[in-house]
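>>> pasted the sequence and its predicted model underneath.
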Amino acid sequence: MEQSPKIASLFIYPIKSCRGISVPQAPVTPTGFRWDRHWLVVNYKGRAYTQRIVPQLALIKPEMPQEAFSEDWEPTNKSFMVIRAPGMNELKIPLTTPDSVAEGVSMWEWSGSALDEGEEAAKWFSDYIGKPSRLVRFKKDSEHRPVDPQYAAGYSTTFMDLFPFLFLSQGSLNELNMLLPEPVPVNRFRPNIFLDGCEPFGEDLWDEIKINDLVFKGVRLCSRCKVPTVDQETAVMGSEPTETLLKFRSDKVLMPDKKPRGKVFFGKEMVWDWKEGSSDGKGKLIKVGDPVLVAKKMTSRNEAAI
């Protein structure tokens, strides 16, 4: 009899490509967890920085008030995100909405305006990275960043790479670590929802799951970039785990009937189908320990979108 998965950990990454926060509960919204990838570090042209080109972003640690992950919580003028990094004084960012706007912000296919966190933040990030930089916040009241309609028409997100939620299982990580020269922790893969009680790579086949009354729909397998090769404790980039993943998690191996494009896959990208279950479209909490009901599964990985 197949095991019933449950949530082992929940992770929120307030600033894109910076360190994540492990939380006991997380408010779900249509664009992802509340506060997840709401901030972005950009260069002097307004283009996004990520660990692909600035691996030392991995060493930046944001800290949020514990109550920020409660349902319906709203910040006051005493609510801050505190940011720390090696060799730097701590930086406090008010969680209330800033007044300044940065035009011409861009990340991958999206460009638009964002909220600017001001000169103190700009100097802090410029000094740390060694290049002119600014910290901006997604302007959720007026900006809209749709995901690729080929995969999930009608959904949108903030500063995530592609889709609102990334699921990964302990079983998959264990399987990979048995093959690696040195095991890697889950933070290499930056999931939002980390599951236990799931067979290795069982999440590949999930078409629809339920957590409490929330329905999540599988979008596609997560194609991995260079970020998993960055050691999140040292910011040093290597060749693993990608080198090992290529041997058994490439499109060539997993989907022999499809044209290979040299991709490797680890984790499952999903959206919250807020039109089902909780019909008001407002976020609800999910918690560590919550059971996961697999409602619909694919029969093979050849059916999975990549």
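Structure's in. What do you need?

>>> use CA for all of it now, contacts and neighbours both
OK.

>>> quick one: the residue nearest to Thr50 when sequence neighbours are not counted from Trp272, how far?
Spatially, and ignoring its direct neighbours in sequence, Thr50 is nearest to Ser17 (5.3 Å; C-alpha to C-alpha, 6 or more residues apart in numbering). To Trp272, Ser17 is 22 Å away according to C-alpha to C-alpha, to the nearest Å.

>>> same question, Pro5
Going from Pro5 to Trp272 by C-alpha to C-alpha gives 18 Å.

>>> do Phe265 as well
Phe265 sits 21 Å away from Trp272 when distances are taken as C-alpha to C-alpha.

>>> using the three-state scheme, assign the residue nearest to Thr50.
Assigned by DSSP: H, G, I helix; E, B strand; the rest coil, the conformation of Ser17 is coil.

>>> which residue is the nearest non-sequential neighbour of Ile209?
Val294 (4.5 Å).

>>> list the buried residues for stretch 203-221?
For stretch 203-221, a neighbour-count test (16 or more other C-alpha atoms under 10 Å) marks 203-211, 214-221 as buried.

>>> same question, stretch 29-49
Neighbour-count burial for stretch 29-49 flags 29-43, 46-49 (criterion: 16+ other C-alpha under 10 Å).

>>> before we move on, what about stretch 127-144?
Neighbour counts using 16+ other C-alpha under 10 Å place Tyr128, Ile129, Pro132, Ser133, Arg134, Leu135, Val136, Arg137, Phe138, Lys139, His144 of stretch 127-144 among the buried residues.

>>> what's the next secondary structure element after the helix or strand encompassing the fifth one?
This means Arg134. In this assignment (DSSP states H and E), Arg134 forms part of strand 133-138. Later in the chain than strand 133-138, the nearest helix or strand by DSSP H and E is strand 145-146.

>>> re earlier: higher neighbour count, Pro5 and Trp272?
Per other C-alpha atoms under 10 Å, whichever of Pro5 and Trp272 has more neighbours is Trp272, with 24 against 21.

>>> if I look at that one, how far off is Gly218?
Separation of Trp272 from Gly218 (C-alpha to C-alpha): 9 Å.

>>> now do Val42
30 Å.

>>> with Pro98 instead?
From Pro98 to Gly218 the distance is 35 Å (C-alpha to C-alpha).

>>> would Glu203 count as being in a strand?
No - the assignment for Glu203, made by three-state DSSP, is helix rather than a strand.

>>> next, count neighbours for the closest residue to it other than its chain neighbours.
Spatial nearest neighbour of Glu203, excluding adjacent residues (C-alpha to C-alpha, 6+ apart): Lys268 at 6.2 Å. Neighbour count for Lys268, taken as other C-alpha under 10 Å: 25.

>>> below is structure B, check it against A:
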Amino acid sequence: METLSRHRTLLLCAAGVGAAVVVAWLWSTKGRKGKKKGQLQKVGEVSQLFLYPIKSCRGVSLSGAECTEYGLKSGQLRDRHWLVINEDKVQVTARQEPRMVLITASRTHGSLTLSAPGMDDLNVPLKLPITNEILDCKVFGNKVQGRDCGEEVSQWITNFLKSSQIYRLVQFENSMKPRKPKDEFSTYTSNDQVAYPDLSPLLLLSEASVDDLNTKLLKKVKVRHFRPNIVISGCGAYEEDSWEEIQIGSDVTLKRVMPCPRCILTTVDPDTGIINMKEPLDTLRSYRLCDTADKAVYKSSPLFGQYVRIEKNGELKVGDPVCQIIY
């Protein structure tokens, strides 16, 4: 009887352990119900990465970068977190001052170092004094704050651009209220936010699209004419138009928001700072105009490259595989 009782006890214990395992599994899978898991299909790889510290100034080529909610970040350099403004506190870009593309902003220890042809390098503190004024600026008519970088850099930029009015440089800080792209395009959501970029924190473009455009041009253009953050190789021309959601490397997930409407900034030569006002814009208009119901939105702006939102942050590097997520 004692042996039988012990055997019965062991069976009940085993049953209890089994039930506990089942309950634990059910709880672990409960939160995953209803979530679709996409398949990854490789479509290319990252060939170039560019970060533009000052809006409209020369981009910094990177081998790797951190992808954050506000775009690419490398050390203390952040994409389009500095802005040139005029006396009315309105943005100044290479559309008005083409030679801005000749200004290079790099990081030297704790400074943002500005370089330009014919100018001595100038170091601007990356951490500005709290006594520097915070200005209410305008980017495409929308208000966004920036802390003034001081008189010395104001004079440096004004002198280089040979401007008849005084230009100033401001810096966006994390504590400041970001801009909402939804105020400009309904394709964005109220959760989308940026510092000084035109719309999205990231712009993506394929090498094949630029190569295809060059078959139609007498004077060839470079990827740098279009100021992308992420350049993709190994895919066909304009394939980026169809990637609704992609994963880069093992971390970063991006979702397409809208194509990039192109303007006269594409006609600024990134090597000379000379604007021609025509090409490659005229050629792009001959075959890249919107022909859908969104034509009223984009009007005469040709579409080239894709604006994306960041679904998952992480590290990016040149050579990372780019995979389309297919549900």
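Yep, it's here. As the structure is a prediction and not an experimental result, all values here were calculated from the model.

>>> mind checking the TM-score on these two?
The pair, once superposed, lands on a TM-score of 0.85 when counted by TM-score structural alignment, normalised by the length of structure 1; 274 aligned residues with a C-alpha RMSD of 1.8 Å.

>>> follow-up on the earlier one: any idea which element the residue nearest to Glu203 of structure 1 lies in?
Assigning secondary structure by DSSP H and E places Lys268 of structure 1 in strand 265-272.

>>> what's the average distance of the helix or strand just after that strand to structure 2?
Downstream of strand 265-272 of structure 1, the first helix or strand assigned by DSSP H and E is strand 285-287. Following the fit onto structure 2, the mean deviation recorded for strand 285-287 of structure 1 is 0.8 Å by mean C-alpha distance after the TM-score superposition for structure 1.

>>> mind giving me the packing neighbours of strand 285-287 of structure 1?
Applying 3 or more C-alpha pairs under 8 Å, 6 or more residues apart in numbering; DSSP states H and E, we find strand 285-287 of structure 1 packed against strand 25-29.

>>> elements contacting the strand it packs on?
Using 3+ C-alpha pairs under 8 Å, 6+ apart, strand 25-29 of structure 1 is in contact with strand 285-287.

>>> whereabouts in structure 2 does the strand it packs on align?
Under TM-score structural alignment, the match for strand 285-287 of structure 1 in structure 2 covers residues 315-317.

>>> mind listing the helices for structure 2?
Counting by DSSP state H, structure 2 has these helices, from start to end: 2-30, 151-161, 207-214, 281-287, 295-298.

>>> would JSON lines of those helices with distance to His109 of structure 2 be doable?
Listed next are those as JSON lines, based on distance: least, C-alpha to C-alpha, whole Å:
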{"stretch": "helix 2-30", "distance to His109 of structure 2": "47"}
{"stretch": "helix 151-161", "distance to His109 of structure 2": "18"}
{"stretch": "helix 207-214", "distance to His109 of structure 2": "33"}
{"stretch": "helix 281-287", "distance to His109 of structure 2": "39"}
{"stretch": "helix 295-298", "distance to His109 of structure 2": "43"}
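
>>> tally of neighbours for the corresponding residue of structure 1 for Gly118 of structure 2?
Applying TM-score structural alignment, one finds that Gly118 of structure 2 aligns to Gly87 in structure 1. Per other C-alpha under 10 Å, the neighbour tally for Gly87 of structure 1 reads 7.

>>> could you check how far Gly87 of structure 1 is from Lys61 of structure 1?
Distance of Gly87 of structure 1 to Lys61 of structure 1, computed by C-alpha to C-alpha: 12 Å.

>>> and for Lys297 of structure 1?
37 Å.

>>> to which residue of structure 1 is Leu83 of structure 2 aligned?
Match for Leu83 of structure 2 (TM-score structural alignment): Leu40.

>>> about what we covered before: quick one: closest of the helices of structure 2 to Val124 of structure 2.
Distance to Val124 of structure 2, taken as C-alpha to C-alpha, is lowest for helix 151-161 among these, at 7.2 Å.

>>> can you give me the buried ones in the closest one?
For helix 151-161 of structure 2, burial by neighbour count (16+ other C-alpha under 10 Å) applies to Val153, Ser154, Trp156, Ile157, Thr158, Phe160.

>>> any chance of those in CSV, with distance to Ile264 of structure 2 too?
Shown next, in CSV, are the buried residues of helix 151-161 of structure 2 (distance: C-alpha to C-alpha, whole Å):
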residue, distance to Ile264 of structure 2
Val153, 27
Ser154, 26
Trp156, 26
Ile157, 22
Thr158, 22
Phe160, 22
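
>>> which one of the residues you listed is nearest to Arg227 of structure 2?
Ile157 (20.9 Å).

>>> what lines up against the closest one once you look at structure 1?
In structure 1, Ile157 of structure 2 lands on Phe125 (TM-score structural alignment).

>>> does its match really touch Val136, like I thought?
No - using C-alpha atoms under 8 Å, Phe125 of structure 1 is not in contact with Val136, being 11.1 Å away.

>>> okay, and the common contacts of these two?
Common neighbours of Phe125 of structure 1 and Val136, using C-alpha atoms under 8 Å, 6 or more residues apart in numbering, are Val41.

>>> circling back: show me what contacts the residue nearest to Ile209 of structure 1?
Here Val294 of structure 1 is in contact with Trp206, Glu208, Ile209, Lys210 (C-alpha under 8 Å, 6+ apart).

>>> identify the farthest-apart pair in the residues you listed.
Spatially, the most separated pair among the contacts of Val294 of structure 1 is Trp206 and Lys210, at 10.7 Å (C-alpha to C-alpha).

>>> rewinding a little: quick check: the gap between the closest residue to the match of Ile157 of structure 2 other than its chain neighbours and Leu254 of structure 1.
In space, Phe125 of structure 1 comes closest to Ser133 once its chain neighbours are excluded; the distance is 5.8 Å by C-alpha to C-alpha, 6+ apart. Separation of Ser133 of structure 1 from Leu254 of structure 1 (C-alpha to C-alpha): 40 Å.

>>> next one: Asp116 of structure 1
In terms of C-alpha to C-alpha, Asp116 of structure 1 sits 43 Å off from Leu254 of structure 1.

>>> do the same with Asp231 of structure 1
Asp231 of structure 1 is 26 Å from Leu254 of structure 1, by C-alpha to C-alpha.

>>> neighbour-wise, which of the two wins?
In terms of neighbours (other C-alpha under 10 Å), Asp231 is the more surrounded of Asp231 of structure 1 and Leu254; the figures are 20 against 17.

>>> what residue in structure 2 is paired with that one?
So, by TM-score structural alignment, Asp231 of structure 1 is matched to Asp269.

>>> just Leu162 of structure 1 next, same as before
Alignment note (TM-score structural alignment): Leu162 of structure 1 maps to Leu199 of structure 2.

>>> who's in contact with stretch 287-303 of structure 2?
Identification of contacts with stretch 287-303 of structure 2 by C-alpha under 8 Å, 6+ apart yields Pro259, Cys260, Pro261, Arg262, Cys263, Leu281, Leu284, Arg285, Phe304.
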